[in-house]
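S.K.: Generate coordinates for the sequence data below:
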Amino acid sequence: MKIHLKRLNDNYHFETTNERGDKVYLDNKSEPNPQGASPMELLLMGIAGCSGIDIVMILKKQQLEMTRLEMEVEGMRVDGEIPNVFRQIHLKIFIDGDIPENKAKRAVDLSLEKYCSVAKMLEKTAEITTEVVLNGSTVPA
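M.R.: Got it, this is the predicted structure:
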């Protein structure tokens, strides 16, 4: 796996490109008009995407189809720490479809505890918690 980074302006705006040519833009969130996600936001996007892929795959293998999968991911850091790593990450996962509660919860748990490489890396510094909302109702932990 390899990416290329190119600086696009006199400040912090970058373009990254992977080997397939997909582009992602980064910027410093303290800029007046950031033109991309911050590197730390990309980490949160990464855990959401990684876990999302796992959840879809796990439920598809059980022949369970979702009509919706969305996530809200919040990362908490301690102000003033250097480096300022995430100490807590909370994923709120919204799933709709004809899926039993236990199957939805198990798919999320398997993703974060076993399959999601991003989560396995981030758990070394952050406590990762989840909340599953199935068809509008929170699934008991």
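S.K.: When you work out contacts or count neighbours from here on, use the C-alpha atoms and nothing else.
M.R.: Fine.
S.K.: Could you point out the helix or strand that follows the host helix or strand of I93?
M.R.: Take DSSP states H and E as the rule and I93 turns out to sit in strand 86-97. Once the chain leaves strand 86-97, the next helix or strand it forms, by DSSP H and E, is helix 101-110.
S.K.: Second chain to compare with the first, below:
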Amino acid sequence: MQGRVTWVDELTFVGEAGSGNSVVMEGGRKNNGIRPMEMILLGVGGCASYDVVSILQKARQDIISCHCELNGERPDATPAPFTRIEMEFVVRGRGLKEAQVARAVELSADKYCSASIMLRNAGVEIVHSYRVEEL
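M.R.: Here you go, the predicted model:
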């Protein structure tokens, strides 16, 4: 995996992934891009959400939508790494089996999500929960 981050001006940067996709990052002064720590939080949510949806699709669950609500806690100091991340998956569908959703979240947390496992191994407390909404 490769990437490149290029300084644009002041505290604005463009990150380019080896896939060819890019994202604007900014330190918070102009608020014209995502902050780097926000990217880490969203990356964890994206990685885990990918796993949950993929596992539920393979289990032939009729998923209509899935989103992950994230809350990251950081100290009010420098440096300010995450100390705790709460992830709540909201899965909507028809005839969803709660046990399947619980298992998908568990497998993501314990086996598949490289991002959350990496952060957990670095000492970040990561809490997973889910909610099933029938349509």
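S.K.: Let me know the secondary structure of V53 of structure 2.
M.R.: Under the three-state scheme (DSSP: H, G, I helix; E, B strand; the rest coil), V53 of structure 2 adopts helix.
S.K.: That one maps to what in structure 1?
M.R.: In structure 1, V53 of structure 2 lines up with V56, judged by TM-score structural alignment.
S.K.: any idea how far the residue most central in space within structure 1 lies from D54 of structure 1?
M.R.: Here the mean C-alpha position of structure 1 is nearest to the C-alpha of A48 (CA atoms, centre = their mean), at a distance of 2.1 Å. Computed with CA to CA, to the nearest Å, the distance linking A48 of structure 1 and D54 of structure 1 is 10 Å.
S.K.: measure stretch 106-114 of structure 1 end to end?
M.R.: End-to-end distance of stretch 106-114 of structure 1: 11 Å, with CA to CA as the criterion.
S.K.: Give the aligned range of it in structure 2.
M.R.: Residues 103-111 of structure 2 are where stretch 106-114 of structure 1 lands, counting by TM-score structural alignment.
S.K.: So what touches the matching stretch?
M.R.: Contacts made with stretch 103-111 of structure 2 from outside it, assessed by CA atoms under 8 Å, 6 or more residues apart in numbering, are listed as 48, 51-53, 55-56, 89, 116-117, 128-130.
S.K.: and the two most separated of the residues you listed?
M.R.: L56 and I117 (20.1 Å; CA to CA).
S.K.: Wait, L70 of structure 2 touches V90, no?
M.R.: No. L70 of structure 2 lies out of contact with V90 (CA atoms under 8 Å); the separation is 11.1 Å.
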